[in-house]
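Trainee: requesting a structural model of the entry that follows:
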Amino acid sequence: MSTSSDYAGALAESAHRPLTRSDYNTLSLSALGGTLEFYDFVIYVFFAAVLGKLFFPVDMPEWLRMLQTFGIFAAGYLARPVGGIIIAHYGDVIGRKRMFTLSIFLMAVPTLIIGLLPTYASIGAAAPVLLLVMRMLQGAAIGGEMPGAWVFVAEHVPPNRYAFGVGALTSGITGGILLGSLMGILINTVYDTQEVADFAWRLPFIVGGAFGLVSVYLRRYLEETPVFRELAARRAQAMEMPLKTVLREHRAACLVTAAMTWALSGAIVVVILMTPSYLQTWYKIPAKLAMEANCAGTFMLTIGCLVVGWACDRIGTRAVMLIGWGGLGLSTWWFYGQLPGTTESLIWGYALVGFFVGSIALTPIVSTRAFPPAVRFTGLSFAYNMAYAVFGGLTPVLISLWLKHDVKGPGHYVLALSILGVLMAFVPMSSKGYKAA
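Mentor: Next up, the predicted model:
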């Protein structure tokens, strides 16, 4: 059995080592799984209109059908805290790897089932109920996947590459949105409207579920994190439920994580998920152009996450928070202020904002460090998922109400959250908050 001094010596020796082949394998497999899992979660958005017509009565008013369709989508957000807390609890008790693999399995299977579900015309009211159940299972899975992935990678990479590792993983996860967008464009390009309604809508879900199961198999080759192995060797896991420890001893870390998550959820939901529809509805921008601009923004988001992680390891987290969130605020103010603009300004402006949306990688970089190893998974998962359920769920409603009075409302909302992100850089935190434990 290793001793504490042995462990400390090993840490000191590896603190400034470069990334090894094993580290890159861990990052690659983790990012691939995150990409596929987030693709499975968001692909629903790109086919919401089709699903609404297939899983609800044909004589239902359009507004009510879409309300119920997006209500089922929102149910995935509401299920996140429950799944996150349960998966994280066992991740802190029996191991990160097992729960990391379980989360993607719980996402892949419901996604595959959605692609095979009978519609309302076949089984009546049971169709939307089954769709709701599958979405809730997906929500529970994503609630455990993202915090689990961040913790898994953070505890594998050397401290001097910590932020890059977390940033690279976040880049992979957000790549799932880009993949979903590209799949939506592909399906609607290859098939006509009737073919999409008849069968083609199923393909993205079946493909996503199948590749998700492949990712489950590949994750078998990942190793348990060194930090958890050391905790197990020293029997350092909390004897009580990890959540009780988090609520009693780490409330400040929870508040920091919640605030950072608010900024993250606002940037993703407004800039990446809602803006294509906003451009079409309020500025009459053609759907194809709106989706092309969105793809440019989402691609630059994945690049931005990498740059943020790289920069944090070199100039410090606080400096990157000021630059990243400040850049998001300024680029958002310019982009939404000049709409509708020209075709070139739309695409390049969306790409610029998307790059600074990469500042969302700061949320896991800061928050994962804020909790000690024994309750890290539980603390991050609880604070992140509770905040995302509230802010992610309320943001579309808030933006819809804001637009009645201010057409630039989405830009102003993201600007306000960018200012929150800048202010978080000045929050007093212990050194443990900015150095890998």
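Trainee: from now on I want contacts and neighbour counts done on CA atoms only, so please keep to that.
Mentor: Will do.
Trainee: who touches stretch 28-42?
Mentor: 104, 107-108, 111, 138-139, 142, 145-146, 149, 153, 168-177, 179-180, 205, 208-209, 211-212, 215-216, 218-219, 222 (C-alpha atoms under 8 Å, 6 or more residues apart in numbering).
Trainee: chain center to it, what's the gap?
Mentor: Distance of stretch 28-42 from the chain centroid (C-alpha atoms, centre = their mean, to the nearest Å) equals 10 Å.
Trainee: tell me which of the contacts of stretch 28-42 fall in helices.
Mentor: 104, 107-108, 111, 138-139, 142, 145-146, 149, 153, 168-177, 179-180, 205, 208-209, 211-212, 215-216, 218 (DSSP state H).
Trainee: drop anything exposed from the contacts of stretch 28-42.
Mentor: Applying 16 or more other C-alpha atoms under 10 Å to the contacts of stretch 28-42, the neighbour count classes 104, 107-108, 111, 138-139, 142, 145-146, 149, 153, 168-177, 179-180, 205, 208-209, 211-212, 215-216, 219, 222 as buried.
Trainee: could you also give me the structure for this next sequence, so I can compare it with the first?
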Amino acid sequence: MSRESKSVLHRAIGASAIGNAVEWFDYGVYAYLATYIAKSLFPGDGESGIVYTLLGFAVSFLIRPVGGMIWGPLGDRIGRKRVLAMTIILMAASTMAVGLIPSFDAIGIAAPILLYALRMIQGLSAGGEYGGAATFMAEYAPDRKRGFYGSFLEVGTLAGFTLGNLSALLLVNVLDSASMDSWGWRIPFLIAGPLGLIGMYLRSRVEDTPVFREIERNEETEQISGVYRDLVTKYLRPVLTLFGLVIALNVVNYSLLSYTPTYLGSTLGMEESDALLVPLVGQIAMLCILPFLGALSDRIGRKPMWMFSCAAMMIAVIPAYHLIGSSLTGAIVGFAILGLLYAPQLATISATFPAMFPTIVRFAGVAIGYNVATSLFGGTAPVINEALIGATGDTMIPAYYMFGACAVGLIASFFLIETKGASLRGTQIPGTPEALEEQRDLGEPEPVSVK
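Mentor: Here you go, the predicted model:
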């Protein structure tokens, strides 16, 4: 690869990752500061306020499939770059606006209504952001290093989460309780504005993906229609497989990464600063190993990584949650164990999901399939966990929920078509015999192995 090509690739990686970082910074900050949001924007200050705040977390996910249905086909028609430019501005602006909502004491019921409205706008933009960023990254990356380069999208994810965690931890330790309740919790949301402008600048400096530009020139695929019908008829297997994998991915993601500080504080009674410290250590460890796991998937394939991660999570999650409930040290160790076992999923999704669909429906397939599963099972995980713990008194509910989700993911991984080293060019599903034949006609080299 030439120096110029590497420079373009690195800019594409940065442009993809920054938007993901903004998105997950918002989700991380919202989850980590849920108790302060509840006190400021909802009536009362008890458990009901936290449940309503977590419901606001879930609301943004309920609208994500609508975003996927809008942005996905649009991205396949007008290009990945244009859609990603729109989604990052929408995401950053709505996140920043959350920090400007007057308190419940000032404007009454309008405060939670405004919060839910902004969360829905965030969900609408996020419905195109992740699927577009993953597609953009995958189509730019070299076929034999897609796992390695794709992992940096998830580095952006965890970097956003970690920055949100650090912001919350810093504010909690610097400001007194009264300052946090009145204005301190708003500061991290306001940071999203400058982050969004940086992301917009990076994305403006990168052309659309070579794979999309190639198929855009093909007169036979200029008019893309019936995408929803095609996803149900022609591409039902990858849609259902993606659905199962995302259930595992995001139930663990939102139960473990987002909900843990609330769980440790409201359910286990841990000090607030300690509850924020627990996920921080595990997230930093995950950040360090994601590129190595992505590179490993380029050697052994995505399928073994998913099967191992789901099976290992099923074995470890219940003992790990007993450890989390034992002490601060136990919580740090238990979270880190689960985070490291979950990392093989997280490291490979940018290489796995876009490769499940052909170019003409890739953005739509990932955006719609990913967001429908996420809205039903991922973003709702914190409020479901909180409600079930309240109803049953069983503090192991998150472990049971993750166990079931990983069982679904393990079953889905058996149906995953291996695409390590396979080209994403053409109009066929990558990794299939039809795709191999088409790519021979296009002059593509044979992949390392396709199963």
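Trainee: what's the TM-score here?
Mentor: Here the superposed chains carry a TM-score of 0.88, computed using TM-score structural alignment, normalised by the length of structure 1; 420 aligned residues with a C-alpha RMSD of 2.6 Å.
Trainee: excluding chain neighbours, what is closest to Ala251 of structure 2?
Mentor: Just to correct that, residue 251 of structure 2 is Val rather than Ala. Gly378 (4.6 Å; C-alpha to C-alpha, 6 or more residues apart in numbering).
Trainee: and the one you found, how many residues sit next to it?
Mentor: 25 (other C-alpha atoms under 10 Å).
Trainee: contact partners for the equivalent of it over in structure 1?
Mentor: Applying TM-score structural alignment, one finds that Gly378 of structure 2 aligns to Gly392 in structure 1. Listed by C-alpha under 8 Å, 6+ apart, the contact set of Gly392 of structure 1 reads Tyr77, Trp262, Ser265, Gly266, Val269.
Trainee: quick one: map the first one onto structure 2.
Mentor: Which is Tyr77 of structure 1. That one, Tyr77 of structure 1, aligns with Phe61 by TM-score structural alignment.
Trainee: give me the nearest residue to its match, chain neighbours excluded.
Mentor: Ser375 (4.4 Å).
Trainee: the one you found touches Phe57, doesn't it?
Mentor: No - look at Ser375 of structure 2 against Phe57 with C-alpha atoms under 8 Å: they stay out of range, at 10.5 Å.
Trainee: what about the nearest residue to Leu417 of structure 1 once chain neighbours are set aside, distance to Met386 of structure 1?
Mentor: Once flanking residues are discounted, Leu417 of structure 1 sits nearest to Ala263: 5.1 Å by C-alpha to C-alpha, 6+ apart. According to C-alpha to C-alpha, to the nearest Å, Ala263 of structure 1 and Met386 of structure 1 sit 14 Å apart.
Trainee: more crowded one of these two?
Mentor: It is Ala263, of Ala263 of structure 1 and Met386, that has more neighbours when counted by other C-alpha under 10 Å, with 27 against 24.
Trainee: counterpart of that one in structure 2?
Mentor: Match for Ala263 of structure 1 (TM-score structural alignment): Ala248.
Trainee: ok, Tyr90 of structure 1 next?
Mentor: Counting by TM-score structural alignment, the partner of Tyr90 of structure 1 is Leu74.
Trainee: mind listing what its match touches?
Mentor: Applying C-alpha under 8 Å, 6+ apart, we find Leu74 of structure 2 in contact with Val83, Ala364.
Trainee: same question for the one 5 residues further on.
Mentor: When the contact criterion is C-alpha under 8 Å, 6+ apart, the partners of Gly79 of structure 2 are Asp208, Phe212.
Trainee: so how far is Ser5 of structure 2 from it?
Mentor: For Gly79 of structure 2, the distance to Ser5 of structure 2 - C-alpha to C-alpha - is 20 Å.
Trainee: likewise Ala407 of structure 2?
Mentor: Taking C-alpha to C-alpha, one finds Ala407 of structure 2 at 41 Å from Ser5 of structure 2.
Trainee: can you tell me the helix or strand for the equivalent of Asp40 of structure 1 over in structure 2?
Mentor: For Asp40 of structure 1, the aligned position in structure 2 is occupied by Asp26, per TM-score structural alignment. Here Asp26 of structure 2 sits within helix 3-32, counting by DSSP states H and E.
Trainee: name the next helix or strand following that helix along the chain.
Mentor: Using DSSP H and E, the first helix or strand after helix 3-32 of structure 2 is helix 34-41.
Trainee: give me the residues contacting that following helix.
Mentor: For helix 34-41 of structure 2, using C-alpha under 8 Å, 6+ apart, the contacting residues are 30, 45, 49-50, 52-54, 102-105, 111-112, 180-182, 185, 262.
Trainee: just the buried residues of those residues.
Mentor: Of those, these count as buried by 16+ other C-alpha under 10 Å: 30, 49-50, 52-54, 102-104, 111-112, 180-181, 185, 262.
Trainee: ok, those residues vs Ala141 of structure 2, which is closest?
Mentor: Nearest to Ala141 of structure 2, judged by C-alpha to C-alpha, of those is Tyr30 at 32.0 Å.
Trainee: count the residues that sit near Asn253 of structure 2.
Mentor: 20.
Trainee: please disregard the earlier target; I meant Ile113 of structure 2.
Mentor: For Ile113 of structure 2, using other C-alpha under 10 Å, the count is 14.
Trainee: state the distance from the residue nearest to Leu417 of structure 1 to Gly33 of structure 1.
Mentor: From Ala263 of structure 1 to Gly33 of structure 1 the distance is 24 Å (C-alpha to C-alpha).
Trainee: same question, Arg248 of structure 1
Mentor: For Arg248 of structure 1, the distance to Gly33 of structure 1 equals 33 Å [C-alpha to C-alpha].
Trainee: what about the two, which has more around it?
Mentor: Neighbour count, other C-alpha under 10 Å: between Arg248 of structure 1 and Gly33, Gly33 has more, with 30 against 8.
Trainee: for the residue in structure 2 that Leu116 of structure 1 lines up against, helix, strand, or coil?
Mentor: Per TM-score structural alignment, the equivalent position to Leu116 of structure 1 in structure 2 is Leu100. Three-state assignment for Leu100 of structure 2 (DSSP: H, G, I helix; E, B strand; the rest coil): coil.
Trainee: I'm done for today, thanks for sticking with me.
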